[in-house]
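Asks: Dropping a prediction and its sequence here:
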Amino acid sequence: MSDNKKPVAVQAVKGMNDILPPDSARWDWLEDKVRALMRRYGYLNIRTPIVEPTALFVRGLGEVTDIVEKEMYSFEDSMNGDHLSLRPENTAGVVRATIEHSMLYDGGKRLFYIGPMFRHERPQKGRYRQFHQVGAEALGFAGPDVDAELILMCRALWQDLGLKVGEDVRLELNSLGQPAERLAHRQALISYLEQHADALDEDARRRLHTNPLRILDTKNPAMQALVEAAPKLMDFLGEESLKHFNAVRAVLDGAGLPYRINPRLVRGMDYYNLTVFEWVTERLGSQGTVCGGGRYDTLIEQLGGKPAPAVGWGLGIERLLLLVQEVGAQPAPVVPHAYAVVPSHAALPQIMATIEALRAQGVSVLMHPGGPDGPTGMKSQFKKADASGAAFALVFGESELAQGVVAVKPLRGGGEQVLRSLTDVSAWSATLLAP
């Protein structure tokens, strides 16, 4: 490269986005809501690696799922030849960690996670190649009460975020029964679809003998009448599966939560059984699922652990934030409590000590930055203070500092400027926190 040739700027990978201020404050707000919700329900945080053995997802999700066939970022470790993948979802990783660390030795665990996932999809609004999920997983619990608890937890989150159930989001519910029941339904479904082979699109023909249940979830308008008339899994459920499903419904009915039974709701992973559910919206176009989950009682054994039941859900943060924005339920802007106006650098040691003492008391203080030749003029600093949204300006003038005080000037709603002692910050810091 010649000395005078400007280097080309490196850009982010397509579909993997930077989250910048002030938008990142919306993410903080949502994640704070999630963590508070999980504390109320007794769910504890788990953090697993973003890179896992590829075999984990092949065994866990199923070889013929779209995720494994077309969407995973997989590679061979150049150091030892291991086959690895960026996680496309995190239920399998949570189960792997549960098995590896014998987490169920003393009973069931309620866990949640927040983090990035990766799928090589066509980027579109709300769906990216690096996306972020919140997930809740209850492992070691067999009862329908935990299924219902997880669904009601979602309702509580929607309410915390300012979303209206039934208007902004609605619940769809189904039961996939047990493997033997699904097998009987599968055979009937294949037989039915074979009789209408000419009406199947290319994707349905590919799935006909590998994953026919997914054909029921087709978005192809030309196939809607065909799948509506297909054999319904609900008709193949046995007494115990129906008992479990009806018990979940009874809890939701008792809680006053409306839902629609959707016999075509199958979810995208092979590991689900019994209860499956989705929270959907019509405010984000055709990609309407905001949150989905269900019971996966065979996955722990499938991945090498001692058989144990489990149920959980996951939601996409990007899509949820879009929905929150669409309905206007935005968080309040993040602003400092106070803005420090600094007339000169000479007294910075004393000024900084005061600001740090205020911050230690929980007061957020934004200090005006100075250049190499000192701070800008007072008029400019007060403009910056007002633009910051702070409720107060802390004016460290020479005359105030000589008296051992700082001038606290209200910037919102009027009020008189007062002088506060620099030596006893804790005595007055709470006045800056008052709304």
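Replies: Cool, the structure landed.
Asks: For the rest of this, base every contact and every neighbour count on C-alpha atoms.
Replies: Noted.
Asks: buried set for whichever strand or helix holds Arg206?
Replies: Assigned by DSSP states H and E, Arg206 belongs to helix 202-207. For helix 202-207, a neighbour-count test (16 or more other Cα atoms under 10 Å) marks 204-205, 207 as buried.
Asks: another one to put next to it:
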Amino acid sequence: MTISIPRGTQDILPGEVELWQLIEQKARELCEKYQYQEIRTPIFEHTELFSRGVGDTTDIVQKEMYTFEDRGGRSLTLRPEGTASTVRAFVEKKLFGSANQPVKLYYMGPMFRYERPQSGRFRQFVQFGIEALGSNDPAIDAEVISLAMNLYKEMGLKKLKLVINSLGDKESRIAHREALVQHFKPRIHEFCSDCQNRLEKNPLRILDCKQDREHELMSTAPSILDYLNDDSKAYFEKVQKYLTQLDIPFEVDANLVRGLDYYNHTAFEIMSDAEGFGAITTLAGGGRYNGLVEEIGGPETPGIGFALSIERFIAALKAEGVNIEMNQGIDCYLVTLGEEAKDYSVGLLQQLRLAGISAERDYLNRKIKAQFKAADRLKAKFVAILGDEELKNNKINLKNMETGDQVELDLDSFVSTFLEMQQ
């Protein structure tokens, strides 16, 4: 019986995984420049964390979570996103007391959502995200957005669109909420059951409904921008000013809402404008979530962050035809002739690797011609040829695979000589 991979998951094989590693490396390097530090949280958490932190009116909580009971009868959930876990760790480990404020964190790892698999959407997917906790400065909103944009640009993406909105402060959201209720209530029976449940709990979530997005009331719904008070307007204007100062183009979309119930002020999405990318164009999304730390049991602490999918990142690179040469080849391949030379090469290979040289040898007892073919497949820059006769004479031949030049070197000093040649 053949056991196949679960639906909505994928194997990332050699030849593909190198691109993943490069993106992860770029993300880590960029976070170091921006002074964000890595945090690693459990893959599963208590279910209550996500129902409170993500919001019980969201599709994630209502439909998409992998939830199970452990042997102690506790309800646990595979993490569907990274913000709630990061904030939980921030509260539980009392990072709000850190001398360095704001606390700037990043995470990278698998997330899980039970949704219909399609292009760019998996049930297990990998997110990279950042969270900045402790600052109300709109400049850090711009910083968070700029980090995401710079990561995409450093990998060669050009066809990007940044869309931003303001959800306002608490006062503004209450005013907007009342207007939304009045707008939708007379005809709420025409909407799906999810929207009917959201009307009183969180009417803003109706605007994010995929099933009823073509309903005529959607296009005429009250805009949050019309309900921003003076403080919220000033905040949003500052964010736009800083983005302009950072030379980051953007569009304002009053209909943009985010999946968390506790988002406020800045909300944003980065989309791919590449032709043929697919129906799901969003690459990254985030926003400010003042109030989330308190909801999870911490002190009043403002926060902002974003998350991006590595899978969609790679899809965007392919859609734009960005050519990234991944396999740079190895430094040296050892070709051996004879049993004594083959035995000696085991230790010689170790010496090369300990000296920082990427090296390989044959393990299949292949003939010399087949060993050279293996070296070509590995894109070896040099091939070192060692036979029993050379071993007796303390010699080894080194061939430059690009030029074809070949030199004879002393075996005792081969590793140090090879290192000098690389400099």
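Replies: Received, thanks. Quantities reported herein were computed from a predicted structural model and do not represent experimental measurements.
Asks: quick one: TM-score?
Replies: After superposition, the two chains reach a TM-score (TM-score structural alignment, normalised by the length of structure 2) of 0.94; 418 aligned residues with a Cα RMSD of 1.9 Å.
Asks: Mean per-residue distance, the helix holding Arg206 of structure 1 versus structure 2.
Replies: Taken over the aligned residues, the distance from helix 202-207 of structure 1 to structure 2 averages 3.9 Å (mean Cα distance after the TM-score superposition for structure 1).
Asks: Pull the residues that contact the next helix or strand after that helix.
Replies: The first helix or strand that comes after helix 202-207 of structure 1 along the chain, using DSSP H and E, is helix 224-228. By Cα atoms under 8 Å, 6 or more residues apart in numbering, the residues outside helix 224-228 of structure 1 that reach it are 199, 215-216, 218.
Asks: I only care about those residues that end up buried; give me the PyMOL line for that.
Replies: The buried residues among the contacts of helix 224-228 of structure 1 can be selected in PyMOL (16+ other Cα under 10 Å) with this line:
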select buried, resi 215+216+218
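Asks: Just the closest of the contacts of helix 224-228 of structure 1 to Glu31 of structure 1, please.
Replies: Thr218 (32.6 Å; Cα to Cα).
Asks: residue ranges for the strands of the stretch 151-300 of structure 2, please.
Replies: Counting by DSSP state E, counting those that start in this stretch, the stretch 151-300 of structure 2 has strands at residues 160-166, 251-252, 264-272, 282-288.
Asks: whoops, the stretch 1-150 of structure 1 was the one
Replies: Per DSSP E, counting those that start in this stretch, the stretch 1-150 of structure 1 carries strands over the ranges 44-45, 51-53, 74-76, 83-86, 109-118, 130-139.
Asks: Over which residues of structure 2 does the helix ranked longest in structure 1 lie when aligned?
Replies: Using DSSP state H, we find that the single longest helix of structure 1 is helix 23-41. Counting by TM-score structural alignment, helix 23-41 of structure 1 falls onto residues 16-34 of structure 2.
Asks: residues making contact with the matching stretch?
Replies: So stretch 16-34 of structure 2 is contacted by 37, 106, 128, 147, 151, 155, 310, 326 (Cα under 8 Å, 6+ apart).
Asks: how about the residue nearest the centre of structure 2, what does it touch?
Replies: Centroid-nearest residue in structure 2, with Cα atoms, centre = their mean: Phe128, separated by 2.7 Å. For Phe128 of structure 2, the contacting residues are 27, 106-109, 307-310, by Cα under 8 Å, 6+ apart.
Asks: mind putting those residues in JSON lines, distance to Ile60 of structure 2 included?
Replies: Listed next are the contacts of Phe128 of structure 2 as JSON lines, based on distance: Cα to Cα, whole Å:
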{"residue": "Ala27", "distance to Ile60 of structure 2": "26"}
{"residue": "Tyr106", "distance to Ile60 of structure 2": "21"}
{"residue": "Tyr107", "distance to Ile60 of structure 2": "19"}
{"residue": "Met108", "distance to Ile60 of structure 2": "19"}
{"residue": "Gly109", "distance to Ile60 of structure 2": "18"}
{"residue": "Ala307", "distance to Ile60 of structure 2": "15"}
{"residue": "Leu308", "distance to Ile60 of structure 2": "16"}
{"residue": "Ser309", "distance to Ile60 of structure 2": "16"}
{"residue": "Ile310", "distance to Ile60 of structure 2": "19"}
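Asks: Please produce a markdown table containing the contacts of stretch 16-34 of structure 2, extended by distance to Arg173 of structure 2.
Replies: Shown next, in a markdown table, are the contacts of stretch 16-34 of structure 2 (distance: Cα to Cα, whole Å):
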| residue | distance to Arg173 of structure 2 |
| --- | --- |
| Gln37 | 32 |
| Tyr106 | 29 |
| Phe128 | 29 |
| Leu147 | 28 |
| Leu151 | 32 |
| Met155 | 37 |
| Ile310 | 32 |
| Met326 | 48 |
